[in-house]
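Novice: just need the structure, nothing else, for what follows:
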Amino acid sequence: MKTIIGFFVLLLLAGCTTAPKSHFTRIAHRGASGHVPEHTLVGAAMAHTFGVDYIEADLVLTKDDRLIVMHDLELDTTTDVAKVFPGRKRADGRYYAIDFTLDEIKRLRAVERFDPQTGKRIFPDRFPDDARGFSVPSFDEFVTLVKSLNRTRGMKTGIYPEIKKPEFHQREGKDITKAVIEAVRKHGYEEKPSEIYIQCFEPSALKRLRNEFQTKIPLVQLLGENSWKESSADYDAMKTDAGLKAIAEYAQGFGPSLGTLRTNPTLFPRAKAAGLVVHPFTHRADQRPFGFTNEAYLRMIRESGADGVFSDFAEMF
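Specialist: Take a look at the predicted model:
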């Protein structure tokens, strides 16, 4: 009940504002992931037709040092890797992208996200599992598609790559932070900073981009919870005024979860007061807060003080 009341109080307070409306940035979370399997070229193309501002691309490295668009370090939550390569799992039972070459990953079929332990789909009512033709794209393929659609459609849709778990990659002997900045520079984004953000949960990676690599690309510090074990960073410290001020020294943006609207209702305005743009994650029309209509949920997000949002259904904004 407290959760419902908290959300409605926020909605009522937001409705009292008289500030002029500014552009609300729509970020296609893992492509059009509410409609087709996440992080596929079909999903990226569909998101582009929705007219979104940015399309997200989570990035991990393969065994042969190729960047692929994949949310997890493991392949077994969104592909059929266990069927194609049944003997390639690690001692923990998982199939890691870093243990496979790009050519091997190209043999896999991308599917809707599922629990590898139970086989149950995370979103049962989304795209059917018997569909064929989806594969895991390389980052080069993803960028080429977005830039080609921009040219043919006369648009400037941006990309929003996330560097996934640099600490893990470092333990495996790979420098994913360097790989990402080299890739985006190869594709010309250093000269087009309005068409890209780079995000990461690990502040050390973002600080390297700003200081070691001297990038002018806008950076976004993602906010996890310490209980998530996302990295060695102290996310509780980031939520303080001092923490937000420290983030603003190396990043332009801040990416908390939408859940912080309930647990830390002053976080968004305090982040903006520190000079950060706020892009929370993740709106899902099929996972609304209890008691909310779709229209009320959309309104709450738009009027929360956020500058934009990551959404599986970005066309709704």
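Novice: only C-alpha atoms from now on, for both contacts and neighbour counts.
Specialist: Will do.
Novice: what about the helices in the stretch 151-300 of the chain?
Specialist: Assigned by DSSP state H, counting those that start in this stretch, the stretch 151-300 of the chain shows helices spanning 166-171, 176-186, 203-207, 235-238, 241-247, 260-263, 267-273, 294-302.
Novice: and those helices as JSON lines, adding mean neighbour count?
Specialist: Formatted as JSON lines, the helices of the stretch 151-300 of the chain follow (neighbours: other C-alpha atoms under 10 Å):
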{"stretch": "helix 166-171", "mean neighbour count": "15"}
{"stretch": "helix 176-186", "mean neighbour count": "18"}
{"stretch": "helix 203-207", "mean neighbour count": "20"}
{"stretch": "helix 235-238", "mean neighbour count": "16"}
{"stretch": "helix 241-247", "mean neighbour count": "17"}
{"stretch": "helix 260-263", "mean neighbour count": "16"}
{"stretch": "helix 267-273", "mean neighbour count": "19"}
{"stretch": "helix 294-302", "mean neighbour count": "17"}
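Novice: which one of the ones you listed lies closest to D140?
Specialist: Minimum separation from D140 across these (C-alpha to C-alpha) falls at helix 176-186, 8.0 Å.
Novice: what about that closest one, distance to the chain center?
Specialist: When C-alpha coordinates are averaged (C-alpha atoms, centre = their mean, to the nearest Å), helix 176-186 and its chain have centres 17 Å apart.
Novice: quick one more, to check against the first:
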Amino acid sequence: MTDPASQTRLIAHRGASGWAPEHTEAAVRLAATLGADAVEPDLVASRDGVLVVRHDVELGETTDIADRPEYADRRATRTVDGHEVTGWFAEDLDWAEIATLRARERLPRLRPLSAARDGEQGVLRLEDLLRIADEVGLDVVAELKHGDHHERIGLPLDALLADAVAGTHWASSGRLVLESFEERTLHACRERGIDARLVYLMADGGTAVDLGADGPSFAEQRTDAGLAALAGRVDAISVEKAALFARDEEGRIGPSVLAARTAEAGLGLITWTLRPENAFLEPEHRLGEHPAAWGDWTTEWRMVAALGLEAVFVDHPDLWRRVAG
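Specialist: Below is the predicted model:
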């Protein structure tokens, strides 16, 4: 019989971000070396419409911008998707300015070895990442971050993406997957002629920003009726790892029925993000008290591997290969 894990694609979450600061060239190249099938960049827009590979529109968490006096006056507070955020925003800088920044580890307390590499590398544009992906043979699973926010400020991500891939094989080769927590952003990309698999990211709670307060919640969209409706609009859904587990009456952990229900609806199922540190494991798989210590990740990841998902997001690609081949 075919091992279900052998059919699961390995997506390096922002590169091999367990070993090097996320979204850097080093992390992307290392991901290929460690056996990833694809890399996942998060995309935000600069003031001049360049798609920048960063975790969020706020740059202080993942770059050295807070230490750069020339950008001190750019610090601002604004509302993004209903949340007040203070920091330095990509849309307030041109690409030439962002290109001067140096990347930093986003989780330094949990990943001090990666944090030791702070400042070694700069920030990538989408075109830089696509070039590197071609060189090392990785597919690309691009997350369009805060689509509604970008549209409101006149930087629509669908238009910027269409321009970025126009005339390249990425627009039609099947090597590009698009994902977003906002379904409208995905459809806008397809309407612009980008031939890519569409993946709807679904949080554990709340409602998609583009649906508004009166729209169906993510939980309602994961009912049988909700999944059946989504199957006519997207190719797959992507959920938090915790959604794959359920507990019996005695509190023992096991697989939830989500994988079977999603397959029944004709949708692919992807999960994010597998990490070995205690901070990210289910309680019974933690070893010791320190959140940065590695727990019994092999048991938990084997449970995920047995589900035969379409793909998994992993920070340490080599660790997934140990448990899933």
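Novice: ok, back up a step: out of the helices of the stretch 151-300 of structure 1, which gets nearest to I5 of structure 1?
Specialist: Distance to I5 of structure 1, taken as C-alpha to C-alpha, is lowest for helix 260-263 among the helices of the stretch 151-300 of structure 1, at 9.5 Å.
Novice: which outside residues touch the closest one?
Specialist: In this structure, residues lying in contact with helix 260-263 of structure 1 by C-alpha atoms under 8 Å, 6 or more residues apart in numbering are 3, 6-7, 10, 267-268, 304.
Novice: now do the top strand by length along structure 1: distance to the chain's middle.
Specialist: What stands out as the longest strand in structure 1, according to DSSP state E, is strand 54-61. In this view, strand 54-61 of structure 1 has its centroid 7 Å away from the chain centroid, taken as C-alpha atoms, centre = their mean.
Novice: repeat for stretch 133-140 of structure 1
Specialist: Chain-centre distance of stretch 133-140 of structure 1: 17 Å, with C-alpha atoms, centre = their mean.
Novice: read off where that stretch ends up in structure 2.
Specialist: Aligned using TM-score structural alignment, stretch 133-140 of structure 1 spans residues 120-127 in structure 2.
Novice: and if you look at stretch 275-283 of structure 1?
Specialist: Using TM-score structural alignment, stretch 275-283 of structure 1 pairs with 266-274 in structure 2.
Novice: and the strands in the stretch 1-150 of structure 2?
Specialist: Assigned by DSSP state E, counting those that start in this stretch, the stretch 1-150 of structure 2 shows strands spanning 9-13, 38-40, 42-45, 51-53, 76-80, 83-87, 124-125, 139-144.
Novice: what's the mean deviation for the fourth one versus structure 1?
Specialist: Okay, so that is strand 51-53 of structure 2. Compared with structure 1 after fitting, strand 51-53 of structure 2 deviates on average by 0.6 Å (mean C-alpha distance after the TM-score superposition for structure 1).
Novice: who touches that strand?
Specialist: 23, 41-46, 95, 123-126, 129, 157, 160-161.
Novice: do the same with the fifth one
Specialist: Taking C-alpha under 8 Å, 6+ apart as the criterion, the residues outside strand 76-80 of structure 2 that touch it are 84-89, 146, 149.
Novice: stretch 2-10 of structure 2: how far from the chain's middle?
Specialist: Counting by C-alpha atoms, centre = their mean, stretch 2-10 of structure 2 comes out at 20 Å from the chain centroid.
Novice: what do you get for stretch 63-82 of structure 2?
Specialist: The answer for stretch 63-82 of structure 2 is 23 Å, by C-alpha atoms, centre = their mean.
Novice: buried residues of it, list them for me.
Specialist: Within stretch 63-82 of structure 2, the residues that count as buried by 16 or more other C-alpha atoms under 10 Å are 63-66.
Novice: E300 of structure 2: which of these is nearest?
Specialist: Here the nearest of the buried residues of stretch 63-82 of structure 2 to E300 of structure 2, counting by C-alpha to C-alpha, is T63; it sits at 32.0 Å.
Novice: the helices of the stretch 151-300 of structure 1: which one's closest to S22 of structure 1?
Specialist: Evaluated over those, closeness to S22 of structure 1 peaks at helix 294-302, with 10.4 Å, by C-alpha to C-alpha.
Novice: now the closest one: which residue numbers in structure 2?
Specialist: Residues 297-305 of structure 2 are matched to helix 294-302 of structure 1 when aligned by TM-score structural alignment.
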